[in-house]
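>>> Okay, here's the prediction I keep looking at, along with the sequence it came from:
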Amino acid sequence: MNHAEVGVKVWGEYALFTRPEFKSERVSYQVITPSAARGLLEAIFWKPQIRYEIRRIGVLRLGTFTTILRNEIEQRQGTRPIFVEDVRQQRASLVLKDVAYLIHAEIVPQPWEKEPVVKYLDQFTRRLLRGQYHHTPYLGTREFSCAFEPPDEETPDPALNLDLGLMLFDIAYVPSRERRELEFIRHTPQGPERTSGYAQALFFPAKIESGWLTVPPEKYRELARLEERADV
C-alpha cells in the first residue's frame, strides 16, 4: 500500500482564498483551493516524509461574499524591526462568510521514505479524532481559523453545479541555479536543505459537479516534475 485515504470536514465563519490576478485588493475564489486544503491538512499533521494530494472537495456550505476592511503592512517583515504605524495600510477584502467543506485526500509517502504509510495514517487519525493539530488550521489566511472533525452524514448538495474557471492548484518551488529568485527549504533523505530557485503557480480548470470539486491527479505529477528539476 503506497498511499492512504483521509477525509476531513472543515468549517468556519470567514474564508479568504486569494485570487493571484488581483494585485491591490484581496478577492477570494468561490471555493477553497487545493493548495489551501493541503495547507489545512498539514496544519493538523505534518511530517517531511509525506505529502498530501487532494482528490476532491465537497461543498457543504458555499458561503456568501462579503466585504471587510483589514489592516495590513505594505512590506514584508524581515529581520529588521519596523514601526507598524509607518507602513500600515487599510485594504478592502472580498471574503466568504459561513463556509463548510469535505476534503478527501491521500497521504502519499516521499519517494525516499521506507516506513509504511499506515504509520502516518494512524497518527493523522488520532489527531483528527482528538481535535489536535500542529498549528491552528485556517481557511486561506491565518486570521480566519476553522474547526474540523471526521466526516459525518452531511453530504454536498447534488444540485450544486458551477464552472469556476481557472483556479490556483498549487505553487511549485523549483530549484534552479540560473533563476535564484528566492530561497526555500527542501526535505531530502539527509534532512532539510536550503535551496535557491523560483516559484511557479500552477492552475487548472475548476468545476463543481453535483456538489464536488474534483482535482486532476496529473497536476501532482506536474508539480513533482517541477520541484525535482535542477538547472546544473
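It's in.

>>> drop to CA atoms for contacts and neighbour counts, all remaining ones
Noted.

>>> So the most centrally placed residue in the chain: helix, strand or coil?
With distances taken as Cα atoms, centre = their mean, the residue of the chain nearest its centroid is residue 36 (2.2 Å). Recorded secondary structure, residue 36: helix (DSSP: H, G, I helix; E, B strand; the rest coil).

>>> so which strand or helix has the closest residue to it other than its chain neighbours?
Nearest residue to residue 36 in three dimensions, chain neighbours excluded: residue 140, at 5.7 Å (Cα to Cα, 6 or more residues apart in numbering). For residue 140, there is no enclosing helix or strand under DSSP states H and E.

>>> Settle this for me: residue 140 is touching residue 18, isn't it.
Yes - here residue 140 reaches residue 18: they are 7.3 Å apart, a contact under Cα atoms under 8 Å.

>>> With residue 48 as the reference, measure out to residue 4.
Residue 4 sits 16 Å away from residue 48, going by Cα to Cα, to the nearest Å.

>>> Same drill for those two, tell me which one is more crowded.
Ranked by neighbour count (other Cα atoms under 10 Å), residue 4 and residue 48 place residue 4 first, with 18 against 14.

>>> ok, and here's another one to check against it:
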Amino acid sequence: MRSFVLEVWGELACFTRPEFKVERFSYPIITPSAARGIFDAIYLDFDPHNKKPLMYWQLSRIELLKPVRYISLMRNEVKEKASVRSIQSWMRDPASFEPLYADATRDDTGQDTKGRTQRQTMALKDVHYRLTAHAVLYQEDHALRQKIEHSFQRRARAGQCIYQPYLGCREFTGYFRLVEDEAAKPVPYNEKIGWMLYDVFDLARPGGPLRPDKGQKPHISLFEAEVVQGVLEVPPYQSPLVRKGGV
C-alpha cells in the first residue's frame, strides 16, 4: 500500500461548518471529505459493469503550510437550477421551454419571487495544504492496485485531472502538485477544532454520486479534530474514532 502526497493551494476556500445553518462559516482547515475529492479529481477507478467505484482515497494526514486567514464575502446564491429531466424535456419539445431567471421567477400564484439570495460567507484566504492519502480497495487485488497507483502517479505528475479540483465551493479553484522532493515544514499552528465533518458518504461500501431519487441518502460521519503544530492526523474511516450516524 503506497501513500501519495499532494500540495494543494488556492486563493479562496470554504469548508462549511454544518452547525452554522444558513450563513457559511469555514473550518480553519480543509476537511477529509474535501481533501478526498481532490484525489478523486485526479484519478478514481470504477467497475465497468455497474459504474460503481472500486476504491476510495483514505486521507491520513493534513498539513497546514500557510497561516489561517479569514475573509468575509457577500455572495449571490441561486435558489434553483435546471434539472436534467427538464432539459431533456425541452430538447424533445422546444415549445415547453421555461427559462430560469437569476433575478426573478414566477410562483404558482403568478407573483414574482427572487431567484437568488445574498448570503454572508466567512471563507479562508490564500490557503496551502499538504495532503497524504492512500488507495483503499473494496476487494484487494494486486494488479488493480498497481494500475491505480501507477495511473495516479502519472496523472498527478503531469498535472492532469478529470475535473478541476475545488476548495469547498466549486467557484474556489484548487491547484495541486505531486510532492516527490524535500517538503517545507508546516506552520506552528495549534487548535482544538472539535467535531469535524469526516465525510458525507458511507465509505465502507461502494457507491456512486448521491441520488435521492434512487433512494440513496447521505451518510454523515464525524471525528474530533485537533491541529498540533500545523498537522491534523486523520483516523481511518473504520476507526472507532470516526462516529458514523444513520442516513
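Nice, thanks for sending it over. Keep in mind it's a predicted model, so treat the numbers as computed, not measured.

>>> follow-up on the earlier one: residues shared between the contacts of residue 140 and residue 18 of structure 1?
Common neighbours of residue 140 of structure 1 and residue 18 are not found (criterion: Cα atoms under 8 Å, 6 or more residues apart in numbering).

>>> Mind naming the longest helix for structure 1?
Secondary structure of structure 1 per DSSP state H: the longest helix is helix 117-130.

>>> What span of structure 2 is that helix aligned with?
Across structure 2, the stretch matching helix 117-130 of structure 1 (TM-score structural alignment) is residues 145-158.

>>> Please apply the same query to stretch 19-37 of structure 1.
Going by TM-score structural alignment, stretch 19-37 of structure 1 sits over residues 17-35 in structure 2.

>>> List the buried residues of the matching stretch.
Residues 17, 24-35 are the ones in stretch 17-35 of structure 2 that count as buried (16 or more other Cα atoms under 10 Å).

>>> Give me the secondary structure label for the residue lying farthest from the centre of structure 1.
Among residues of structure 1, the one most distant from the C-alpha centroid is residue 86; the distance is 31.6 Å, by Cα atoms, centre = their mean. Three-state assignment for residue 86 of structure 1 (three-state DSSP): helix.

>>> rewinding a little: tell me which of the buried residues of stretch 17-35 of structure 2 is nearest to residue 79 of structure 2?
Among the buried residues of stretch 17-35 of structure 2, residue 24 lies closest to residue 79 of structure 2 (Cα to Cα), at 15.4 Å.

>>> Determine the number of other residues adjacent to the residue lying closest to the closest one once chain neighbours are set aside.
Distances taken as Cα to Cα, 6+ apart put residue 121 closest to residue 24 of structure 2, at 4.7 Å, once the chain neighbours are dropped. Neighbourhood size, residue 121 of structure 2 [other Cα under 10 Å]: 19.

>>> mean shift between whichever strand or helix holds residue 121 of structure 2 and structure 1?
If you go by DSSP H and E, residue 121 of structure 2 is part of strand 116-137. Here the mean offset of strand 116-137 of structure 2 against structure 1 after fitting is 0.7 Å, by mean Cα distance after the TM-score superposition for structure 1.

>>> Which positions in that strand come out as buried?
116, 121-125, 127-137.

>>> could you list every residue that touches residue 35 of structure 1?
168-171.

>>> with those in mind, which one is nearest to residue 127 of structure 1?
Among those, and counting by Cα to Cα, the member closest to residue 127 of structure 1 is residue 170, at 24.9 Å.

>>> quick one: what's aligned to the closest one in structure 2?
In structure 2, residue 170 of structure 1 lands on residue 199 (TM-score structural alignment).

>>> Wait, its match touches residue 32, no?
Yes - taking Cα under 8 Å as the definition, residue 199 of structure 2 is a contact partner of residue 32 at 6.9 Å.

>>> joint contacts of those two?
By Cα under 8 Å, 6+ apart, no residue touches both residue 199 of structure 2 and residue 32.

>>> rewinding a little: okay, the match of residue 170 of structure 1 and residue 76 of structure 2: tell me how far apart.
26 Å.

>>> Residue 213 of structure 2 too?
Separation of residue 213 of structure 2 from residue 76 of structure 2 (Cα to Cα) stands at 27 Å.

>>> does residue 22 of structure 2 sit in a helix, a strand or a coil?
coil.

>>> what's it in contact with, if anything?
Contacts for residue 22 of structure 2 were tallied using Cα under 8 Å, 6+ apart; they are residue 119.

>>> what about the residue mapped onto residue 75 of structure 2 from structure 1, which helix or strand?
Under the alignment (TM-score structural alignment), residue 75 of structure 2 pairs with residue 70 in structure 1. Using DSSP H and E, residue 70 of structure 1 sits in strand 64-73.

>>> That strand vs structure 2, mean deviation?
Aligned to structure 2 and superposed, strand 64-73 of structure 1 gives a mean residue distance of 0.9 Å (mean Cα distance after the TM-score superposition for structure 1).

>>> Only the buried residues of that strand, if you could.
65, 73.

>>> For that strand, enumerate the helices and strands it packs against.
strand 88-109 (3 or more Cα pairs under 8 Å, 6 or more residues apart in numbering; DSSP states H and E).

>>> and the direction of the strand it packs on versus that of strand 64-73, what angle?
110 degrees (axes from the mean of the first three to the mean of the last three Cα atoms, to 10 degrees).

>>> tally of neighbours for residue 161 of structure 1?
14.

>>> mind listing what the aligned residue in structure 2 for it touches?
Counting by TM-score structural alignment, residue 161 of structure 1 corresponds to residue 190 in structure 2. For residue 190 of structure 2, the contact set (Cα under 8 Å, 6+ apart) comprises 226-230.

>>> do residue 201 of structure 1 as well
168-172.

>>> Around residue 213 of structure 1, how many other residues sit close by?
If you count neighbours by other Cα under 10 Å, residue 213 of structure 1 ends up with 24.

>>> Which position in structure 2 pairs with it?
Aligned partner of residue 213 of structure 1 by TM-score structural alignment: residue 232.

>>> Hmm, residue 226 and that match touching each other?
Yes - with contacts defined as Cα under 8 Å, residue 232 of structure 2 counts as touching residue 226 at a distance of 6.2 Å.

>>> All set now, cheers.
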